[in-house]
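Engineer: my questions are about this predicted structure, shown below with the sequence.
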Amino acid sequence: MYLTQGLQRAIQQTPDRIVTICGERRRTFAEFGERVARLAGALQHLGMHAGDRVSMLAVNSDRYIEYIYGTWWAGGVLNPVNIRWATAEIVYSLDDCDTRLLLVDDHFLPLVEGIRATARHAPVCIYVGDGQVPQGMLDYESLLAAAEPVADAGRGGEDLACIMYTGGTTGFPKGVMQTHLNLWSACLQRLAEVHQTRDQRDLHVMPLFHIAGLARIVCSFMIGSTQVIVPTFDAGEVLRLLEEEQVSDAILVPTMILGLLAHPDFSRRNLQHLQRMTYGASPSVGAMIEQVVAKLPHLALSHSYGLTEACPIVSTNPPHNHSPQARKSGLVASVGRGGLGVLVKIVDEQGEEVPRGTVGEIIVRGPNIMQGYWNKPEETAKALRDGWLYTGDGGYMDPQGYLFIVDRLKDMIVSGGENVYSAEVENVLARHPAVALCAVIGVPHPQWGEAVHAVVVCKPGVEASEEAIRTHCREYIASYKCPKSVEFRDALPLTGAGKVLKRDLRDSYRANLAKD
């Protein structure tokens, strides 16, 4: 199980098939394979040995995918850089796993000087843009032209494939160590759950530094499909590509989907070729699903749940659980059942399994589970216990084994001794006709300990009052779960993968409180 196998198979069987579409550039599998082999040779010439880390700081592009497969072909380990990070965070990730090679595109050239000046070992920087090569950097295309293609290093199985630093929603970054077997297994599980073929066209708009984007790339190469690459999410551009490139498959987070549905070009685009869409990163999507079904009734929807430590797939709720009956019964709110080769349990604080329907912590085991956190044995020991990954997510399981997410355990609100799960409140808020996006956090309260606080982004041109929001919530949930305060904003703070940064919301609330 080595991750370059899908590329080798496609070169052998469909060498003339287009593999990447990026702007005006189109490359076949044969062309792509040649470039990957040359990049591998260039990396080795620059001193990269088996197991060494290679980083890239860039938006999505065909060259990013070449970096992924070129590093693996050369026997190296990916260390993709979060494009939302400040220089200090980038340097931390490079120093932490001793990364000496860094590919940078035009968007992030202003950060290069600071990275070089503060990193423990100033990395060799390779320019992957289309302009003039900056002073002190090597030119990507020149390196490929001068390099001799090399044979695939053939690393696989338990060999390390990627160190993916988590951060944004859970605190200081930790380097998640993922093996070839981990990523291969997770993608195989995905392919077993959702039908995919080499004739499809995949849209890659999820950031490739994130596990959802990376895993989607691996799936695409496993089946040998064509990949349409979007640098960063822009609703109008994504709609154009969906139509003009006849995209059939896409993975998006709810904020992206809502952006497409609200864009003025949506009704003008022919999206009949779009057959399958996977969504994730948010448990509160009921209202969004109804909008998608109404506007794209032909679309097969599936919901995936996972995390970086699971590379990322834990479970998938397939298209048939998005039927009218499933939406009426509430099964659509599930994130599905544990996938192929994956076991899931719900446990209490002592690690004992709880009865069905009881909320506890979700724990997972399977061949997709990470090796651990780079250079963090104590953190690894907390997360991996007796072969199980403790996810930190709260949820429950129904009698048929369907998993329902209620909250990050650390995000659970305890108000007057009662547990309030933000996802439940967010689902209700999202059903209000004025609400485009929302998030719920717990804030200090002198009487109840914590109070429910809602942060709401209204749809363009629509307004709502705080009292109207609270009245709406009281129709559907108990009063102690309803927001005691409502804050209206123009936007929510998001990670690069589209998750709401609730930590930032809490910090902002405390800062505003201090000013009063």
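Structural biologist: Everything's here; your move.

Engineer: alpha carbons only for contacts and neighbour counts from here, please
Structural biologist: OK.

Engineer: got a list of what Tyr279 touches?
Structural biologist: In this structure, Tyr279 makes contact with 251-254, 301-304, judged by CA atoms under 8 Å, 6 or more residues apart in numbering.

Engineer: and these, which is closest to Asp52?
Structural biologist: Within these, proximity to Asp52 (CA to CA) peaks at Ile251, which comes in at 30.5 Å.

Engineer: name the surrounding residues that touch the lengthiest helix in the chain.
Structural biologist: When the chain is parsed with DSSP state H, its longest helix is helix 29-45. Counting by CA under 8 Å, 6+ apart, helix 29-45 makes contact with 7-8, 10-11, 14-19, 66-67, 69-74, 143-145, 147-152, all of which sit outside it.

Engineer: among these, name the buried ones.
Structural biologist: Applying 16 or more other CA atoms under 10 Å to the contacts of helix 29-45, the neighbour count classes 7-8, 10-11, 14-15, 17-19, 66-67, 69-74, 143-144, 147-150, 152 as buried.

Engineer: second structure follows, compare the two:
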Amino acid sequence: MTSQPWLKLYPDSIPTHLEYEPKPVHAYLTEAAKNYPEKIAVHFMGKEFTFKEMYDSSLKMAKYLQDIGIQKGDRVAIMLPNMPASVIAYYGILYAGAVVVQTNPLYTERELEYQMKDSGAKAIISMDILFPRISKVFNNTDLEHIIISAIKDFLPFPKNLIYPYIQKKQYGLTVKVEHAGSNHLLTEILKTASPDPDIPPLDFEEDIAILQYTGGTTGFPKGVMLTHRNLISNASMCDAWLYKNKKGEESIMGILPFFHVYGMTTVMILSVMQGYKMILLPKFDVDTAIKTIHKQKPTIFPGAPTIYIGILNHPDLKKYDLTSVQSCISGSAPLPVEVQEEFEKVTGGKLVEGYGLTESSPVTHSNFIWDAKRIKGSIGVPWPDTESKIISMDNGEELPPGEVGEIIVKGPQVMKGYWHQPEETAAILKDGWLYTGDLGYMDEEGYFYVVDRKKDMIIAGGFNIYPREIEEVMYEHPAVQEVVAVGVPDAYRGETVKLFVVLKQNQKVTEEELDEFARKHMAAYKVPRIYEFREELPKTAVGKILRRKLVEEEREKQQQKHSS
């Protein structure tokens, strides 16, 4: 059963085992600056920065952090969108021997305060428009310093002069921060700090590089402790999977935010490790994204299904050339089959579904991109050095091919544990195996399939219903752009299926027509009983649809109904 049948499927170009050099994440920036000093490392809205410039700036950041008291093992938060400052901050923190705490710029004061308290961060690197929010929670946390950057600082002339007016119009505020006391300006740091920090030695296996907070699907978010080995092993596996890419020659589209582990590993770390150019966008705007691809010609484009869906539904798609894109691994949510097929038609490149978790740095499985069978609807096979199996939810025994159970994984990319949460760690990490909480099965050949989250399964009239299965069917309807199926309370069946639907532009469809379509393509017990049309669905910053938020909305509606 644990013979790893998928290894027979590997094309000759992918090794089943990799050697990982025991050096920290930041050592790769040192190497890139040495090997490609004048090569463009970052393109940002028309301005470019070489590997040497990013390296020097990161060293200045590290030295400044040490000068203001940051020591080895201290936590330093980054609350930034994708911009040159986020790369400088990330590597600067690591050069200083500190631990990165990635923080979502969309966090409310309450969420930010919780994360700063939980991590014990001593400093935060953020941007001007977020300064008021940080200031409000500053005194309730261990924070001692705020380092502020601004988008305009990294824009070419005349965009740098125009941008503050755009920002004021967009956010309704102008923030001026003085470089004094506990407030620091990145522009001043890069002008005045010396690039000679005392870089402490690090334990590749044990030292934490980053605390990456999970979305908090169960209670409060937990800090996932990812070591240098975790991150380097996963980026190395990614490089092995993308074996047709040439070192020092590719460019990666950086839309996935770096405060999400998927963007951090497959864009930022991989690019630095391989000498690739990162084409960064501070947020996903479909117009800007499509024009940037047309102009900058990225060859690699990791993303999430909603990003690809947004691009495919752009009204002027035919005006733009997206054929530079050769390889894309989609993560963070299930990839509908017709989105995969359509995107490959438009670009001529390959788009495959991958799978992973924050707790695994994040990737564990993916379909093959080249030279081997890809199975649509499958998450593919485990990456090199990664084991996976399906176990029974009743007794934990390994299940034979075709039977649905919990997916568990093991490999060098699996986290050290949760920050200060030994009980939570023990519940999910057992004998080196990470219990994912996802339900799936493996076929005879070794391809894996996710049927759903253990927590998302709908039980209606005694039947187990997997939302993903319903969503796959409904995505095939020509009028549908996005769908989410959730379970809602039902007096007779216990639960019943409700479908939230976003239609494509200029498309119309009735509930009756959707119902008829659903009945043609799935068993009656799976057919949604309730439909709700929406202009948009709630999403995370990565574009993952927040099923949980829709479930909570439904629960609140039910409570109001009962209380009235």
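Structural biologist: That came in fine, so what should we check first? Remember, predicted model here, so these are calculated numbers, not experimental data.

Engineer: ok, back up a step: in helices, which of the contacts of helix 29-45 of structure 1 appear?
Structural biologist: Assignment to helices by DSSP H places the following of these there: 7-8, 10-11, 66-67, 69-73, 143-145.

Engineer: can you verify my assumption that Ala161 of structure 1 contacts Val77?
Structural biologist: Yes: under the criterion of CA atoms under 8 Å, Ala161 of structure 1 makes contact with Val77 at 4.9 Å.

Engineer: check whether Asp199 of structure 1 sits in a helix, strand or coil.
Structural biologist: Following DSSP: H, G, I helix; E, B strand; the rest coil, we place Asp199 of structure 1 in the coil state.

Engineer: which residues touch the aligned partner of it in structure 2?
Structural biologist: Residue pairing (TM-score structural alignment): Asp199 of structure 1 is matched to Glu249 of structure 2. Shown in contact with Glu249 of structure 2 (CA under 8 Å, 6+ apart): 275-277.

Engineer: can you do 7 Å?
Structural biologist: Taking CA atoms under 7 Å, 6 or more residues apart in numbering as the contact definition, Glu249 of structure 2 lies against Tyr276.

Engineer: quick one: it from Ser330 of structure 2, how far?
Structural biologist: When distances are taken as CA to CA, to the nearest Å, Glu249 of structure 2 and Ser330 of structure 2 turn out to be 22 Å apart.

Engineer: Val480 of structure 2 -> structure 1?
Structural biologist: Mapped onto structure 1 by TM-score structural alignment, Val480 of structure 2 lines up with Val435.

Engineer: just the helices in the stretch 51-200 of structure 2 please.
Structural biologist: 51-67, 84-95, 109-119, 131-138, 159-171, 186-192 (DSSP state H, counting those that start in this stretch).

Engineer: mean shift of the fourth one relative to structure 1?
Structural biologist: It refers to helix 131-138 of structure 2. Its aligned residues in structure 1 lie a mean 1.9 Å from helix 131-138 of structure 2 after superposition (mean CA distance after the TM-score superposition for structure 1).

Engineer: over which residues of structure 1 does that helix lie when aligned?
Structural biologist: Per the alignment by TM-score structural alignment, helix 131-138 of structure 2 matches residues 109-116 in structure 1.

Engineer: still on that earlier bit, return the member of the ones in helices among the contacts of helix 29-45 of structure 1 nearest to Gly236 of structure 1.
Structural biologist: Using CA to CA, the shortest approach to Gly236 of structure 1 within those belongs to Glu66, at 26.4 Å.

Engineer: quick check: closest non-adjacent residue to the closest one.
Structural biologist: In space, and not counting its chain neighbours, Glu66 of structure 1 is closest to Val36: 5.7 Å by CA to CA, 6 or more residues apart in numbering.

Engineer: just give me the match in structure 2 for that neighbour.
Structural biologist: Aligning on TM-score structural alignment places Val36 of structure 1 opposite Ser58 in structure 2.

Engineer: coming back round to it: of all the contacts of Tyr279 of structure 1, which comes closest to Ala464 of structure 1?
Structural biologist: Among these, and counting by CA to CA, the member closest to Ala464 of structure 1 is Pro254, at 21.5 Å.

Engineer: corresponding residue for the closest one in structure 2?
Structural biologist: So Pro254 of structure 1 corresponds to Pro305, using TM-score structural alignment.

Engineer: count the neighbours of its match for me.
Structural biologist: In terms of burial, Pro305 of structure 2 registers 23 neighbours under the definition other CA atoms under 10 Å.
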